[in-house]
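>>> The following block contains a protein sequence and its predicted model.
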Amino acid sequence: MISERAFAKSFASFWQELVPLLTPRFVGLFNEAYRKELLDETGGLLKAVPITPGTRADIVAEFAFWGARLLRDSGRVPTSLLDDPGMIQEASRRAFEVVQHYEGAKPDSMESLQPSELNQALALAKNYASLYRAFQPTSPVEFGPRFQGCGFLNTAEGDLGIGGTLVEVKTTTRKVAGKDLRQLITYLALDAGAGRQRWSHVGIFNPRRGTFHCAEVDSLLLRISGGKPRVDVLGELVEFVQATELVNDRTF
């Protein structure tokens, strides 16, 4: 069994056959043409949050994500993130767990966030409010949508669902990459494999860069697959991961 992240980064020949037009050129186009401008609380364009020297960027990113999640669940505004010691402690714990799991961080790197890191995390968390404003006020916000495992793919948890849009959060200095789109396609396939179709759109939100890219699922898959409809693209992925013998000799 492997994770959706590992799958999105592997099996190059399979992905080339499934979505042959998901090329570096298309990814470059996606970064330009599929961007939706986000606004800050004053109505101005959302600005990037630079990484200050000495910042543990991965831990700060996860702290901001969990802070935004805890705030949303409790009905509080992002600006109040640092006002609650209990919330700081819980967001820190969650952040350290995630970084240890995915990055293999050592215990000595799990020291409490410094004041400068907390302030940077607050700036990142506030950018989530700009993402929410890009949708209708009545759109439900769900952190951690769950996906049933299929074949050799583990059960997975996405980052965020807003209305009919599945949003992957990438808090990084880089632009959208092909692996990000493949990860979203994998979530859609897991959804389809469970007999569901919850999402009409997919998006990639980067609190660090202050960017949001969004696409309609049917048209995106039609374009990058060379003309295959959504049901065929996702169905082929489901069939592939159910062929478990294909990964018997692989190490992830």
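Arrived safely, thanks for sending.
>>> contacts, neighbours, all on C-alpha from now
OK.
>>> Secondary structure element holding L71?
Remark: L71 resides in helix 57-73, with elements defined by DSSP states H and E.
>>> Tell me which residues of that helix come out buried.
The neighbour-count check on helix 57-73 (16 or more other CA atoms under 10 Å) flags 57, 59-72 as buried.
>>> just checking, what packs against it?
helix 85-103, helix 115-133 (3 or more CA pairs under 8 Å, 6 or more residues apart in numbering; DSSP states H and E).
>>> okay, the angle between the last one and helix 85-103?
Using axes from the mean of the first three to the mean of the last three CA atoms, to 10 degrees, one finds that helix 115-133 and helix 85-103 are set 90 degrees apart in direction.
>>> Now do the buried residues in helix 115-133.
Per 16+ other CA under 10 Å, helix 115-133 contains these buried residues: 117-118, 120-131.
>>> following it, which helix or strand shows up next?
Counting by DSSP H and E, what follows helix 115-133 is strand 141-143.
>>> Which other helices and strands does the helix or strand following that following strand contact?
With elements assigned by DSSP H and E, the helix or strand that comes after strand 141-143 is strand 146-147. Helices and strands touching strand 146-147, as assessed by 3+ CA pairs under 8 Å, 6+ apart, comprise strand 156-157, helix 178-193.
>>> Tell me which of those is the most buried.
helix 178-193 (a mean of 21; mean count of other CA atoms under 10 Å).
>>> tilt between the helix or strand following it and helix 115-133?
Once the chain leaves helix 178-193, the next helix or strand it forms, by DSSP H and E, is strand 201-206. Interaxial angle of strand 201-206 relative to helix 115-133 (the same axes, to 10 degrees): 160 degrees.
>>> Who are the packing partners of the helix or strand just after strand 201-206?
Counting by DSSP H and E, the element after strand 201-206 in chain order, helix or strand, is strand 211-216. Under the contact criterion of 3+ CA pairs under 8 Å, 6+ apart, strand 211-216 touches strand 201-206.
>>> Try it again at 10 Å.
If you count contacts as 3 or more CA pairs under 10 Å, 6 or more residues apart in numbering; DSSP states H and E, strand 211-216 packs onto helix 24-33, helix 115-133, strand 165-169, strand 201-206.
>>> A further structure is provided below for comparison with the first:
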Amino acid sequence: MKNLTSLPSTFHISAIKLDDQSNFMLAKISIGLLLLSLILIAFLYKRLIIASKQIVQLNANAQLVELERQRISSEIHDEVGSGLTAIKLFAELITEKRQDISELSQLNLMIKAISEKINDIIWTTNSEKNSLEQLIYHIEEQLTQLLQHSNIKLTSNIPIFIQKHEISSDFKKECYLLLKEIAHNALKHAKATEVTLLVSFENDCMTISFSDNGIGFDEKLIKKTGMGLDNLRMRAKRINGDLLIENHNGTRVTLTIPLGNLKD
């Protein structure tokens, strides 16, 4: 009889223990779910941060595109617009006089200069031409065209094989215009009869050297034409290049650029 009367108490204790175990298990499951939730929240938060950064980057890229468009528009306005205005005024002057052939020749030179600037803008902003090989051969081609009607002999020393390197649009523009300005100086001011374009690669660097046998740089005269040596140095700085200008027995301008900076 005593055993029979003690059974309910035993079952009650066992039930309590079972409830405690269930509660403990439930607590463990709850804590586990909480931890999983925290991990999931942390993961999603990290993804959100990454997505936010990507959105910021996309917005930044969109802003860069817009800035590039504005730069091109401004460049066309400044370089081409002013020239077209001058041509218009010149044409009106010729219309009034109708006799001075020298003014017609001057007008032709102005049109040629503006056409050259338009071609430069188009080429430097064409992303399909962003390779080092294309840049070097374009520079050689433009120098040949620039000097072909002068008494200046151009000698080019360019490697037959140029390793493929992608370059940035800014690098292409600054490097091209820098060398073009140097060539213009040799043509207009240096009184040179020979110029040499030398391109070489050594120690992970590219060196472009342009030399002439003229009278050298006349800093005051060059500044009057809107160029100036400071402008050359500024262009070199923009592409992380070192510019060496030697003014002895003619002029030698040497631009050295690490190949790792071509896309910066």
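Nice, thanks for sending it over. Here the structure is a predicted model, which means the values were calculated and not measured.
>>> Let me see the TM-score of these two.
The TM-score (TM-score structural alignment, normalised by the length of the first structure) is 0.24; 106 aligned residues with a CA RMSD of 6.0 Å.
>>> can I get the helices and strands packed on strand 211-216 of the first structure in TSV with distance to A6 of the first structure?
Shown next, in TSV, are these (distance: least, CA to CA, whole Å):
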stretch	distance to A6 of the first structure
helix 24-33	19
helix 115-133	26
strand 165-169	15
strand 201-206	18
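>>> Show me the helices in the second structure, by range?
2-75, 82-97, 101-124, 132-147, 169-188, 219-224, 229-238 (DSSP state H).
>>> for those helices, which one ends up most surrounded?
It is helix 169-188: most buried of the helices of the second structure by mean count of other CA under 10 Å, with a mean of 20.
>>> How far off centre is that helix?
Between the centre of helix 169-188 of the second structure and the centre of its chain there are 15 Å (CA atoms, centre = their mean, to the nearest Å).
>>> Tell me what angle that helix forms with helix 132-147.
Angle between the axes of helix 169-188 of the second structure and helix 132-147 is 20 degrees (criterion: the same axes, to 10 degrees).
>>> circling back: quick one: the helices and strands packed on helix 57-73 of the first structure as CSV, columns for distance to T165 of the first structure too.
Shown next, in CSV, are these (distance: least, CA to CA, whole Å):
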stretch, distance to T165 of the first structure
helix 85-103, 24
helix 115-133, 11
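>>> what about the ones you listed, which gets the closest to F143 of the first structure?
Smallest distance to F143 of the first structure across these (CA to CA): 11.7 Å, for helix 115-133.
>>> what packs against the closest one?
Looks like helix 115-133 of the first structure contacts helix 57-73, strand 201-206, strand 211-216 (3+ CA pairs under 10 Å, 6+ apart).
>>> nearest to A189 of the first structure, of these?
When those are compared (using CA to CA), the closest one is strand 201-206, at 12.7 Å.
>>> so the closest one versus strand 165-169, what angle?
20 degrees.
>>> Remind me what strand 201-206 of the first structure packs against, helices and strands.
For strand 201-206 of the first structure, the packing partners by 3+ CA pairs under 10 Å, 6+ apart are helix 115-133, strand 160-162, strand 165-169, helix 178-193, strand 211-216, helix 217-225.
>>> Return the set of buried residues in the fifth one.
Buried residues in strand 211-216 of the first structure, counted by 16+ other CA under 10 Å: T211, F212, H213, C214, A215.
>>> can you list those residues in CSV and add distance to V98 of the first structure?
As requested, those are exported to CSV (distance: CA to CA, whole Å):
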residue, distance to V98 of the first structure
T211, 23
F212, 23
H213, 24
C214, 26
A215, 28
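>>> re the thing from before, could the helices and strands packed on strand 146-147 of the first structure be laid out in CSV, adding distance to E97 of the first structure?
Formatted as CSV, those follow (distance: least, CA to CA, whole Å):
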stretch, distance to E97 of the first structure
strand 156-157, 15
helix 178-193, 21
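>>> In space, what's closest to V253 of the second structure - neighbours in sequence excluded?
I245 (4.6 Å; CA to CA, 6 or more residues apart in numbering).
>>> hmm, which two among the buried residues of helix 115-133 of the first structure are most spread apart?
Those two in those that are separated most widely, counting by CA to CA, are E117 and L131, at 21.8 Å.
>>> Nearest to A12 of the first structure, out of the helices and strands packed on strand 211-216 of the first structure?
helix 24-33 (13.6 Å).
>>> List the buried residues for that closest one?
V27, F30, N31.
>>> And that helix, what does it pack against?
Against helix 24-33 of the first structure (3+ CA pairs under 10 Å, 6+ apart) you get helix 178-193, strand 211-216, helix 217-225.
>>> The shortest one relative to helix 24-33, how many degrees between them?
Counting by the same axes, to 10 degrees, strand 211-216 of the first structure points 110 degrees away from the direction of helix 24-33.
>>> repeat for the longest one
For helix 178-193 of the first structure against helix 24-33, the angle between stretch directions is 90 degrees (the same axes, to 10 degrees).
>>> Quick check: Q142 of the second structure vs W123 of the second structure, distance?
12 Å (CA to CA, to the nearest Å).
>>> How about S105 of the second structure?
27 Å.
>>> same question, F11 of the second structure
93 Å.
>>> thinking again about what came up before, could the helices and strands packed on helix 24-33 of the first structure be laid out in TSV, adding distance to L234 of the first structure?
Converted to TSV, these look like this (distance: least, CA to CA, whole Å):
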stretch	distance to L234 of the first structure
helix 178-193	5
strand 211-216	15
helix 217-225	9
